[in-house]
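S.K.: model this:
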Amino acid sequence: MRILLLNQCFYPDHVATAQHLTDLALGLSKAGHQVTVVACSRGYDSPQIRYPAHEFWQGMDIHRIWTPGLGKSAKWRRLVDFGSFWLSATWILLWLPRFDVTVCLTSPPLISTLGTVMAAFKGGSVVPWVMDLNPDEAVAAGWLRAGGLAERLLGFLQRWSFRRAARIVALDRFMARRLMEKGVPPEVIHTDPPWSHDEAVRYDEQGREEFRSLHGLKDKFVIMYSGNHSPCHPLDTLLEAALAVRDRSHLHFLFVGGGSEFEKVKQFRERQLLGNITTLPYQPMSSLAASLSAADLHVVVLGEPFVGIVHPCKIYNILTLGIPFMAIGPEESHLGDIAAKLPAGDSYVARPGSVEEVVHHLVKAAESPGRRSLDAQRLAREFATEALRSRLIRVIEEAAQK
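M.R.: Okay, here's the model as predicted:
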């Protein structure tokens, strides 16, 4: 079967959608399918990094698109990058052959619409793998006005493509509910979360000690936020908690990753003269186990307006490690569902804006440094790569028959 994967990010980029799409591509190739990928030639968070425009890798044909790489510092820069990706992808897809199935992710926004147009023109089925919902996210973040002309137009294009999908993959029950509200038939929706990177992520005791020593964290209780720093995951409450406990020298906050809000964390640290905050860029996959294992408490944040729009993917790697985590977000969310399955001490839940609640949980968690949870590790098996990836591959294969 000929399968096209369409997304802004792919190997060797290290952002979450690139990692999950690369995992899927390898699984499809191993299953005997002919895989073609159309992605961007620039790093998602580091546009100065350039990847080859065309290469064969692991039996897959990869076409990478040039974009200006203007970055995320202003909305117009994002729009130009997104627009250039759309135009270049359209040109490439016109020249590529027909595919049995096109799997579209959601970066840049509404890229599934392009996949749907090309499939209508050439034939074949389309399977959107919805990593986030736009323009819903843009409205929730305040970037677009609800009910405005732009939101109505983009919403129309989104619904048009989704309603023509052979199957559509939602990441949790809240996202599935939003899709049904948009008119997608329930029988078309397949609900499964993205998997943990259990081949690369494991608890690494030696790596933990080396990483903590390297970054001056040897005798600290490390509270880690690792991943994309974006308005969907508002960090204000956590940062205010860091300010509130600045005199508790054993508590140290480590922010690892990138995204549009990463600079705000640095600026907050410098403005408040906080020595209890360290910031580090995304870690390569080869160092991910050591980096994540270095935490004593992980923090996962989900803004209330974004429930069912974005998904807290990082939680699955945390469960695999068995390290306790604190969820800052609404209880009525997928993140709240996960936390509710674990006993006290393995997970903590705090309301956004409640600095006192966060501080209380931090102090409580710090009473058990280095704690590991067997319950969390058992729960993590539900999100193992092979189980979830195999189910997704079957969904894609079935879509070709429609």
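S.K.: hey, let's count contacts and neighbours off CA atoms from now on
M.R.: Fine.
S.K.: Which residues belonging to the host helix or strand of Glu263 are considered buried?
M.R.: For Glu263, the enclosing helix or strand under DSSP states H and E is helix 262-272. Taking 16 or more other Cα atoms under 10 Å as the basis for neighbour counts, the residues of helix 262-272 that come out buried are Phe262, Val265, Lys266, Phe268, Arg269.
S.K.: show me the contacts for the second one.
M.R.: Spelled out, that is Val265. Leu239, Thr279 (Cα atoms under 8 Å, 6 or more residues apart in numbering).
S.K.: same thing with the one 10 residues further on?
M.R.: Neighbour list for Gly275: Arg246, Arg269 [criterion: Cα under 8 Å, 6+ apart].
S.K.: What is the three-state secondary structure of it?
M.R.: Assigned by DSSP: H, G, I helix; E, B strand; the rest coil, the conformation of Gly275 is coil.
S.K.: Which SSE is immediately downstream of the helix holding Glu263?
M.R.: Following helix 262-272 toward the C-terminus (DSSP H and E): strand 277-281.
S.K.: and that next one, what other elements does it pack with?
M.R.: Applying 3 or more Cα pairs under 8 Å, 6 or more residues apart in numbering; DSSP states H and E, we find strand 277-281 packed against strand 251-258, helix 262-272.
S.K.: with the buried residues of helix 262-272 in mind, which one is nearest to Ala31?
M.R.: Using Cα to Cα, Phe262 is the member of these that lies nearest Ala31, at 38.6 Å.
S.K.: Walking through the stretch 51-200 of the chain, point out its strands one by one.
M.R.: Counting by DSSP state E, counting those that start in this stretch, the stretch 51-200 of the chain forms strands over residues 54-57, 60-65, 101-104, 125-128, 168-170, 189-191, given from the N-terminal end onward.
S.K.: Before we compare anything, build this one as well:
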Amino acid sequence: MHLALVIDDYLPDSTRVGAKMFHELAVELTHLGHNVTVITPGFEQKHAFRETQLDKVKIWNFRSSPIKDIGKIQRAINETVLSHRAWSAIKHRIKGDTFDGVVYYSPSIFFGGLVSKIKQRCACRSYLILRDFFPQWAIDSGLINAGSMIERYFRYFEKRNYSAANVIGVMSQKNLEVFGKQSPCYSGKSEILRNWASLKPSEEVYDIRKKLSLENHIIFFYGGNIGHAQDMANLMRLAKGMNDYQLAHFLFIGQGDEVELIKQLAEQWQLSNFTFLPSVGQDAFKKILAEIDIGLFSLSKKHTAHNFPGKLLGYMVEAKPILGSINKGNDLKEVINSNSAGYILDNGEDQSLLNSAIKLYEDQEERMELGLNSQKLLENEFSVSSAANLIVKGLRS
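M.R.: The predicted model follows:
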């Protein structure tokens, strides 16, 4: 099959987990014998269209204004025209037999128009990889008022995004249930598609310990989006609670709306055990993961959806124990805890989270055992080959 893969952020320019996952999927699909073309924005590129290649994956970039790390209003405007700009750039290259299927990733919610046009011209099916429920999570977090004009605007594009899909893959059983309640008219075409990762660990290191003079320290690491959905103050309180443990160090690498918040809290609380670094490239990021001791994550307690953050898969690949807190009822807690891959608490259980961090800090054998279990969990439940086969099955149904 010749497959079009659509995403708003992709390698080699992106440092985000979603871009890495999508590229791993594209590479796996090529290994399965499919012809893959990724359609993605080229930010600030001069020409309307550009074609490149990465790891035997063809990439079509269409010209776009930035949609990451900018003001919310400007981001909404720039994302709204993604489908229009994409179709204008690629429509002359698409014939009736060009594509046999479309796989698209959300967020963003604004590719429904593009996917519909490709499907109409090529008479093919589509698979939506739905990784969060926007705008619902923004309403839950208080960023958007329920019933407002802004909500109705985003809901229109959300519905258009869902309508363009023949199959919609959500991350977990709980998400499947939530999706069925929130969007009942689309629930009949939804299924569980877990996040995925390549199983190959890094063979090199970045020397982050040497660069930060942390050779003998236990590194608690957070990498990825630093935003409202993550409730970063939650992890900063954990760092504060560990400040008296001499060899514990918290390293955060990423970008997002709450970068200034974590910097302010580190200064306000005079944290000597905390380092923030801006995003690094995917190769460097993977090498850093090979050096850290404990993988951190956090989800806002206000969420009603049940996300499985992609960053956890990076921790699993490198056999790192997982420590974090989530919104109440999230079935991720059961997945990690029942497989002894780490410690997951409900967001707000600060003392229990701190106690778990202390336990991991003090017990090297436990860190090793939980890390190996997390790697086994990845192999059993979250391989990229499983995801690719399920998507292909959905496109052929």
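S.K.: circling back: just put the strands of the stretch 51-200 of structure 1 in a markdown table and tack on distance to Pro47 of structure 1 and mean neighbour count.
M.R.: A markdown table is the format used below for these (distance: least, Cα to Cα, whole Å; neighbours: other Cα atoms under 10 Å):
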| stretch | distance to Pro47 of structure 1 | mean neighbour count |
| --- | --- | --- |
| strand 54-57 | 17 | 12 |
| strand 60-65 | 12 | 20 |
| strand 101-104 | 22 | 26 |
| strand 125-128 | 25 | 28 |
| strand 168-170 | 29 | 27 |
| strand 189-191 | 32 | 18 |
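S.K.: And stretch 240-248 of structure 2, what's buried?
M.R.: Within stretch 240-248 of structure 2, the residues scored as buried using 16+ other Cα under 10 Å are Lys240, Gly241, Met242, Asn243, Ala248.
S.K.: Out of the residues you listed, which comes closest to Val280 of structure 2?
M.R.: Distances from the buried residues of stretch 240-248 of structure 2 to Val280 of structure 2 were compared by Cα to Cα; the smallest belongs to Ala248, at 22.6 Å.
S.K.: Next, the contact list for that closest one, please.
M.R.: Taking Cα under 8 Å, 6+ apart, we find Ala248 of structure 2 in contact with His217, Ile218, Ile219, Phe220, Met242, Asn273, Tyr361.
S.K.: now do Ser190 of structure 2
M.R.: Neighbours of Ser190 of structure 2 in contact, by Cα under 8 Å, 6+ apart: Val167, Ile168, Gly169, Val170, Leu176.
S.K.: now swap in Arg160 of structure 2 and tell me
M.R.: If you count contacts by Cα under 8 Å, 6+ apart, Arg160 of structure 2 has them with Gly112, Gly113.
S.K.: Show me which residues of stretch 231-240 of structure 2 are buried.
M.R.: In terms of neighbour count (16+ other Cα under 10 Å), stretch 231-240 of structure 2 has its buried residues at Asp231, Met232, Ala233, Asn234, Leu235, Met236, Arg237, Leu238, Ala239, Lys240.
S.K.: The third one -> structure 1?
M.R.: Spelled out, it's Ala233 of structure 2. Under the alignment (TM-score structural alignment), Ala233 of structure 2 maps onto Asp236 of structure 1.
S.K.: Not counting the helix or strand containing His23 of structure 2 itself, show me its contacts.
M.R.: His23 of structure 2 belongs to helix 17-31 when assigned by DSSP H and E. Counting by Cα under 8 Å, 6+ apart, the neighbours of helix 17-31 of structure 2 from elsewhere in the structure are 5, 7, 9-11, 35-36, 38, 55-57, 196-198, 224, 282, 310-311, 384-385, 387-388.
S.K.: With stretch 197-213 of structure 2 instead?
M.R.: 21, 24, 214-215, 284, 286-288, 290-291, 313-314, 317-318, 378-379, 382-384.
S.K.: hmm, try it at 7 Å
M.R.: Residues lying outside stretch 197-213 of structure 2 but in contact with it, judged by Cα atoms under 7 Å, 6 or more residues apart in numbering, are 21, 24, 215, 284, 286-288, 290-291, 313, 317-318, 379, 382-384.
S.K.: Of those residues, just say which sits nearest to Lys328 of structure 2.
M.R.: In terms of Cα to Cα, no member of those lies closer to Lys328 of structure 2 than Leu313, at 21.1 Å.
S.K.: In three-state terms, label the closest one for me.
M.R.: What three-state DSSP gives for Leu313 of structure 2 is helix.
S.K.: what's the counterpart of it in structure 1?
M.R.: Matched to structure 1 by TM-score structural alignment, Leu313 of structure 2 sits across from Tyr316.
S.K.: follow-up on the earlier one: with structure 2 superposed, average distance for the helix holding Glu263 of structure 1?
M.R.: After superposition onto structure 2, helix 262-272 of structure 1 lies on average 2.6 Å away from the residues it aligns with, using mean Cα distance after the TM-score superposition for structure 1.
S.K.: roughly how far is that helix from the heart of the chain?
M.R.: Centroid separation for helix 262-272 of structure 1 versus its chain: 23 Å, with Cα atoms, centre = their mean, to the nearest Å.
S.K.: Then stretch 368-379 of structure 2?
M.R.: From the chain centre to the centre of stretch 368-379 of structure 2 is a distance of 20 Å (Cα atoms, centre = their mean).
S.K.: ok, now stretch 287-295 of structure 2?
M.R.: For stretch 287-295 of structure 2, the distance from its own C-alpha centre to the chain's C-alpha centre is 18 Å (Cα atoms, centre = their mean).
S.K.: repeat for stretch 150-166 of structure 2
M.R.: Centroid separation for stretch 150-166 of structure 2 versus its chain: 20 Å, with Cα atoms, centre = their mean.
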